Structure formats: structure tokens, C-alpha cells
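Peer 1: what shape does this take:
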Amino acid sequence: MCNVGGIDRILRVIVGLAVLSLVFIGPQTPWGWLGLIPLVTGAFSFCPLYPLLGIKTCATKD
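Peer 2: Sure thing, here's the model as predicted:
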């Protein structure tokens, strides 16, 4: 089941990696682990919040 589309998926992975990098470089804060959320949702093309909000950025198949 896909509900995260192309650009949305790429942005999630980029933002996830950027936030996750805060664990290893920069201020080295544990809050950087929150970057795993957009990273995983981008990797699996599924966001559990989207169905609750009625959002789908993935292209539909005819």
C-alpha cells in the first residue's frame, strides 16, 4: 500500500537524514533520532498519518 509519492518520498528521506545527522555531528542531541520517522516513511512509501487525514500523494493506478 503506497500513499507517499515521488517528491514527497525524496523530501522525507533528505529531511530524515538531515535530522538524523544531528545525533552524530553538530549539537549531538538525542532528538536527532526523530529523523528515523520521515526516513522510514519515505523508504517504505507509507505514512500512517496520511490515511487518518485523507491524504495520498502517491500516483493512482488505473
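Peer 1: C-alpha from now on. contacts and neighbour counts both.
Peer 2: Fine.
Peer 1: the residue sitting nearest the centre point of the chain is in what secondary structure piece?
Peer 2: With distances taken as Cα atoms, centre = their mean, Pro38 lies nearest the centre of the chain, 2.3 Å away. Using DSSP states H and E, Pro38 sits in helix 36-44.
Peer 1: now the second one, please; I'll put the structures next to each other:
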Amino acid sequence: MQANIGTLDRAMRIIAGLILIACTLLGFIGAWGWIGVVFVATGALRFCPAYLPFGMSTCKLPEQK
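Peer 2: Coordinates of the predicted model:
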């Protein structure tokens, strides 16, 4: 499993996930807010399986010499 999530993407996923989870726990939104767990998990693991079919990656490319 190779990382395909860059630093900014990772931070945005974790923040959005935590906000969704908090809103669900506080009763602002319904049970669909638990999807935030997926955002936090993909951010923590730096891997998004949804990127694979499209060959996407937000990681920086290694510098070529």
C-alpha cells in the first residue's frame, strides 16, 4: 500500500472528518456524519482506495536527478 495522499490533502481530510464526527456527537447532523471516520482513517493512513482506479495521487513527485 503506497501513500497517495499529500500533506495538504491529509490535513483537510482529518480536519473535515473530525468536524463531521463532532457535529454528529453534538446532534447537529444525523448519523451520516459518521462518514467522518473514513476521512480520518484515510488521512491517518495516507492512502485513499478511491484514487486507485483513476491513478491519482496528491503526493509530491520525487525529484529526478
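Peer 1: quick check: TM-score for this pair?
Peer 2: The TM-score (TM-score structural alignment, normalised by the length of structure 1) is 0.86; 62 aligned residues with a Cα RMSD of 1.4 Å.
Peer 1: any idea how far the helix holding Pro38 of structure 1 is from the middle of the chain?
Peer 2: Counting by Cα atoms, centre = their mean, to the nearest Å, helix 36-44 of structure 1 is centred 4 Å from the centre of its parent chain.
Peer 1: so for it, what gets flagged as buried?
Peer 2: Within helix 36-44 of structure 1, the residues scored as buried using 16 or more other Cα atoms under 10 Å are Leu36, Ile37, Pro38, Leu39, Val40, Thr41, Gly42.
Peer 1: OK, contacts around the residue nearest to the centre of structure 1?
Peer 2: Arg12, Val13, Val15, Gly16 (Cα atoms under 8 Å, 6 or more residues apart in numbering).
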